[in-house]
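Engineer: below are the sequence and a predicted model; questions follow.
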Amino acid sequence: MSDIPRRTASRTAKLAGLPLGVAGRAAAGWGRRLAGGDRDEISAQLAAKSAEQLFAVLGELKGGAMKFGQALSVFEAAIPDEFAEPYREALVKLQAAAPPMPKADVHRMLTEQFGSTWRTRFQEFDDTPAASASIGQVHRAVWRDGRDVAVKVQYPGAEEALRSDLRQLGRMSRLLQPLAPGLELKPLITELKDRMEEELDYRDEATYQREFGAIFEDDENVVVPRVVASAPKAMVSEWVTGRPLSEVIRDGTRTERDAAGTLLSEFHYSSPTRAHLLHSDPHPGNFQILDDGRLLVLDFGAVARLPEGMPHELVAMTKYALEYRSAELMTLMRDAGFVLPGSHLDADEAMGYLAPFTEPLRTEEFHFSRRWIQSQAERVGDLRNPEAATARQLNLPPQFLLVHRVTMGTLGILCQLDARVRLRDIVGSWQPELFDDGLPAAGE
C-alpha cells in the first residue's frame, strides 16, 4: 500500500509548524523584553531562529515548500536590512541545496522511465547527486558516446507533495507573512499553483530547452545545454558547469557583478522577441558564469510562451509612465483590467505609483542596489504611504502575472548582484517603441 497519504500528513504538520514556531518565538521574545532584555539583540535572535527553521523545513520537504522558498529567495534583497541577513542566508541555500534522494529510489525511477536496461545508456553513473532542486535532483554521468551528461531525476511522489504543499501554503499565507516582511505571499503562491503542472512532465521541459537551445545556439553571450534524452520523470542533458551566480553575488568583484547583471538582463529582455519564450524560474541557482564569460542557463521546467513577444499592454504602460502621460496610462490600465472595478483611483495617483519603477530606464547606466529595491517595497508596502493605498485599488490580471513576477524576480537578482547595468540600451534594443519619441527627463 502507498505511504503517500502518511507522508502528506507529515508534510502538512511540518508546514503548519512554521508560523506557529514564529509566533511562539515572538511571544517568548516579548517576555524577555518585559524582563529587561535588549530589544535589538532579542529581535536578531528571533530572526535567526525563524530563518533556521524556514530552511530546515522547506529544504527537507522539497516539493512546493522548497519551490516557495526558492521563489522568495529572489526577493530577499527587498527585505529590510534589520531582518534580512539570517533570512538571506537561509533562503539562498534553497537555490541549490536539499537532502538527497536515496540511491534505491533513484535507480527505481530510472528503471520506470528508461527501462530495466537503463544502465546500458551510460558508461558511468554517479549515485551521489551533484545538485538538488524542488521536484528532482541531478546526477553526473557519462553517456554511452562518451559525453559528460547531467541526469535529472524526479522525486517519487513529487506531484502529490507539490499539490499538498501549495494548498497548505495558500491557506497559511497570512500566517507565513512574518517570514517575508514587505512581500505579498498569496499572489506568489497562487501563481506557483497555476504553473506547477508544466514542471511535472520533464518532456515539456526538454521541449522548451531544445527551443531555447536552437535560438541561442552559438550565441556569444548565452549557453543552453543540449538535451540528450527525456522521459516524463527523468531527463538527460549535456553536462555544462561554471561559477554559480550565488558565488558572484556573495564575493564577485565589481566587474564580475556588472558583467553578470548585463548578461542576465540581456537574456531576460531579449527572449520574448528572439524566442517568443520567457524563462520563468529566475533564481540564482538557475544561472552560472562560464570560464569564457558567457551565461549558462539551466532548468527550463517553467517557461511562458509569448507568441507576440512581450505583452503590448505592459510595454505601453511602461512607455506612458516614462513619458508621464498619466491620462493615457489610466485609460490603458482600466481597459486592460489593472484597476479594480469600482475604484476611484485617478490618473495622477496611478502615475505616482508606477513612475518610480521606471527609474532604471531613465539613465544611461543604473545601479541596482538592495537599498533601491527596499525603498520601492517600503514605498508601496508601508500603509502610511499614499502609494500603499493606491496599490489596494490595483489588480494584476492573470495573463500578466507570470511576466510581472519574472521581471520583478530578475530585478531582484540584479539588486542582489549590486550590479551597474546599461538597462536602457538593452531594453531599447528589444523594445525600441519605448524610446521612439526620446527619453524625458525625470520630473518633466
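Structural biologist: Structure received. Numbers count the residues shown, from 1 in each chain.
Engineer: all contacts plus neighbour counts: C-alpha atoms, from now on.
Structural biologist: Fine.
Engineer: can you count the residues close to residue 296?
Structural biologist: Residue 296 has 23 neighbours, counted by other Cα atoms under 10 Å.
Engineer: er, residue 343 actually
Structural biologist: There are 12 residues near residue 343, going by other Cα under 10 Å.
Engineer: and if you look at residue 257?
Structural biologist: Based on other Cα under 10 Å, the number of other residues close to residue 257 is 22.
Engineer: here comes the other one, which I'd like you to weigh against the first:
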Amino acid sequence: MRRSTLGRGAKLATLPLGFAGRTAIGVGKRVGGKPAEAVFSEIQRRTADQLFTVLGELKGGAMKLGQAMSIFESALPEELVAPYREVLTKLQDAAPPMTLRMLEEVLSEELGEDWRAEFKTFDDRPAASASLGQVHRAVWSDGTDVAVKIQYPGAARALRSDLRAISRLGRLFAVLAPGIDLKALLAEIEARATEELDYELEASAQRVFAAEYADDPEVVVPYVLHATPRVLVTSWLESDQSIAGVIRNGSPEERDRAGFLYATFLVSSPARTGLLHADPHPGNFRLLSDGRLGVVDFGAAARLPDGFPRPLGELLRLVSDGDWEGAAASLRANGFLLPHTRFEPAELADYLGPMLAPAREEVFGFSRSWLRGEAARVAIPTPENFSRAVKINLPPEYMLIHRVWMGGIGVLCQLEATLPFRGMLADNVPGFAD
C-alpha cells in the first residue's frame, strides 16, 4: 500500500518538474528569437499533454478533477484548448481499467467469496470506467441484464492523497486556465468526496430518480437491484453514445436534441424528485436508440426538497426583466453580496448581465465563443474587475447548484446547442414566472 501511494505521489511530482523544464526551454527559445506567444502556446500544449495523461492514469481525485476541468474547456481560448481538447474529452468517458486481481478482491469482499454465483454471466472486461470506479456488464441471477459498478481498491485513500497533491499544482492550472478558481473547485470536490465513495448512499438517490422517471417519455434512469458500500448493481442501459460523443461528432440537429434533453433533465428534476443530479459531465448522460436520454451516476446529489430555491428563481426573473435595482437588493438579501459593499445597479448589469443572457432571451444559442468571451471579460485582471469580484459571495447552500449551473452551461456550449432556455426556467424554477 505504501509503495502504491509513493508511486502516485511520484507521478504527480513529475508535473511541476516537467512544467519547470518546459518553462526553461521556453525561455531559451524566446532568447533565441522565437515569438513569446508561440513559446507560451507550446508550453501550454506540452503541459496539458502531460497533465491530463497523468490525471487519467491516477484515477481518484486526480481523474475527477480532470473530468471537472474537461467540462470547462469551452471557456478556454480556442488557440489554447485545441491542441489538447481530445485529451480532455477522453477524460469524460474513460480511464485505464483495474486489473483482474483488483476486481476479484473488491467483489469478494463486498459480495462474498462465491460472488460469481450471484450472476448468470459476468464480463471481466470493463464496459466503462470513471474517476472512482468502473462498470462491468453482467446478467443477474434472475436473468436481468445489469451494470455492475465497482469501486477501485483504495479509492478513498487515493482520493485524499490526490486532493492534497493537486492542491500544490495551482501553478500548472493557472497556465492552462487562468480564469478557473482551482481552490474553490478542489474544495467542492473534497466536500462531496465522502458521499460519492458510498455506493449505498448513491443507490438511495438513484432509487428516487428511477421511481420518478419510470414511465417518462424522454428520460430513463436504471433501477437498483443491489448495493453495498463499494458495489452497485443496476439495470443495464443500452445506449448508442454519450453526450461526450455528440460533442465530438454530432450534427447540428443531434446537438440541439441532446442539449434539450440534457438541460430539461437538469432544470426539471429537482422539482420532480427533491434532488439535484450534481455531476453534470457528459459521460453520465447517454443517448438511447429510441431517442430518450439515459442518466447514470448519482453519487453526487444535492437535497432540494422544494426544488430549486425560490430566491434563485426570483433573482433570475428580476435579471430577465432588466430590474437591476431589484436584483441588487435580492442579491444582498440572500447573501450573494458581501455586507457593507456597494454595487450600483448599472454596474451590476454591466458585470453580470451578459453572463445571464440565456435566462433573458426566448431562444439562446450556446457556443464556445460566447462562453470564452464571457470568461475573458470577467477574468481580465483589471482594478475594476477585481473590485467587482471581491463583492460577490456564494452562500454555502448554493455551492452545488452553482457547480451544476456552470458545468451544465459549459456542456451546452460544447454542444453548441440552441435552446428555449428561458422557457425551461419559467416552467421549472419556483419564482421565475410567478
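Structural biologist: Structure's in. What do you need? Because the structure is a prediction, the values reported are computed rather than measured.
Engineer: first-to-last residue distance for stretch 203-220 of the second structure?
Structural biologist: Terminal residues of stretch 203-220 of the second structure lie 16 Å apart, using Cα to Cα, to the nearest Å.
Engineer: pull out the buried residues from that stretch.
Structural biologist: Burial within stretch 203-220 of the second structure, assessed by neighbour count using 16 or more other Cα atoms under 10 Å, is assigned to 203, 205, 206, 207, 208, 209, 210, 213, 219, 220.
Engineer: check stretch 263-283 of the first structure too.
Structural biologist: Within stretch 263-283 of the first structure, the residues that qualify as buried are 263-273, 275-283, counting by 16+ other Cα under 10 Å.
Engineer: give me the number of residues near residue 248 of the first structure?
Structural biologist: Taking other Cα under 10 Å as the neighbour definition, residue 248 of the first structure ends up with a count of 20.
Engineer: actually residue 6 of the first structure, not the one I wrote
Structural biologist: 9.
Engineer: what's the answer for residue 4 of the second structure, then?
Structural biologist: Count around residue 4 of the second structure with other Cα under 10 Å applied: 11.
Engineer: and it, what's its match in the first structure?
Structural biologist: With TM-score structural alignment defining the correspondence, residue 4 of the second structure maps onto residue 7 in the first structure.
Engineer: cool, and residue 361 of the second structure?
Structural biologist: Counting by TM-score structural alignment, residue 361 of the second structure lines up with residue 363 in the first structure.
Engineer: which SSE is the closest residue to residue 366 of the second structure other than its chain neighbours in?
Structural biologist: Using Cα to Cα, 6 or more residues apart in numbering and skipping residues adjacent in sequence, the residue nearest residue 366 of the second structure is residue 413, 4.7 Å away. When secondary structure is defined using DSSP states H and E, the element that contains residue 413 of the second structure is helix 399-415.
Engineer: what's the average distance of that helix to the first structure?
Structural biologist: Averaged over the aligned pairs, helix 399-415 of the second structure sits 0.5 Å from the first structure after superposition, using mean Cα distance after the TM-score superposition for the first structure.
Engineer: residues making contact with that helix?
Structural biologist: In this structure, residues lying in contact with helix 399-415 of the second structure by Cα atoms under 8 Å, 6 or more residues apart in numbering are 68, 71-75, 188, 246-247, 255-256, 259, 263, 266, 276, 278-282, 302, 366-368, 371.
Engineer: give the aligned range of stretch 126-142 of the first structure in the second structure.
Structural biologist: Using TM-score structural alignment, the match for stretch 126-142 of the first structure in the second structure runs over residues 123-139.
Engineer: now the end-to-end length of that stretch.
Structural biologist: For stretch 123-139 of the second structure, the separation between the terminal residues is 9 Å (Cα to Cα).
Engineer: could I get the buried residue list for it?
Structural biologist: Applying a neighbour-count criterion of 16+ other Cα under 10 Å, one finds 126, 128-139 buried in stretch 123-139 of the second structure.
Engineer: all strands for the stretch 51-200 of the second structure, in order.
Structural biologist: Counting by DSSP state E, counting those that start in this stretch, residue ranges of the strands within the stretch 51-200 of the second structure are 119-129, 133-140, 145-151.
Engineer: nearest to residue 56 of the second structure, of those strands?
Structural biologist: The minimum distance between residue 56 of the second structure and those falls on strand 119-129, with 10.6 Å, by Cα to Cα.
Engineer: show me what residue 296 of the second structure aligns to in the first structure.
Structural biologist: Counting by TM-score structural alignment, which is the criterion used here, residue 296 of the second structure corresponds to residue 298 in the first structure.
Engineer: list the contacts for the closest residue to its match other than its chain neighbours?
Structural biologist: Distance criterion Cα to Cα, 6+ apart; nearest residue to residue 298 of the first structure, sequence neighbours excluded, is residue 286 at 4.9 Å. The contact partners of residue 286 of the first structure, taken as Cα under 8 Å, 6+ apart, are 95, 297, 298, 299.
Engineer: nearest spatial neighbour of residue 197 of the second structure, chain-adjacent residues omitted?
Structural biologist: Closest residue in space to residue 197 of the second structure, ignoring its immediate chain neighbours: residue 156 at 6.8 Å, by Cα to Cα, 6+ apart.
Engineer: that neighbour -> the first structure?
Structural biologist: Structural alignment (TM-score structural alignment) places residue 156 of the second structure against residue 159 in the first structure.
Engineer: my read: that match touches residue 198, true?
Structural biologist: No: taking Cα atoms under 8 Å as the contact criterion, residue 159 of the first structure and residue 198 are not neighbours in contact, 11.0 Å apart.
Engineer: these two: who's more crowded?
Structural biologist: Between residue 159 of the first structure and residue 198, counting by other Cα under 10 Å, residue 159 is the more crowded of the two (18 against 15).
Engineer: re the thing from before, what does the match of stretch 126-142 of the first structure contact?
Structural biologist: Counting by Cα under 8 Å, 6+ apart, the neighbours of stretch 123-139 of the second structure from elsewhere in the structure are 59-64, 92-98, 100, 119-122, 145-152, 155, 197, 236.
Engineer: could you rerun that using 6 Å?
Structural biologist: 59-60, 63-64, 94-95, 119-122, 145-152 (Cα atoms under 6 Å, 6 or more residues apart in numbering).
Engineer: before we move on, what about stretch 67-86 of the second structure?
Structural biologist: Where contact means Cα under 6 Å, 6+ apart, the residues beyond stretch 67-86 of the second structure that reach it are 88, 91, 92, 368, 371, 372, 375, 407, 410, 414.
Engineer: before I go, just wanted to say thanks for your time.
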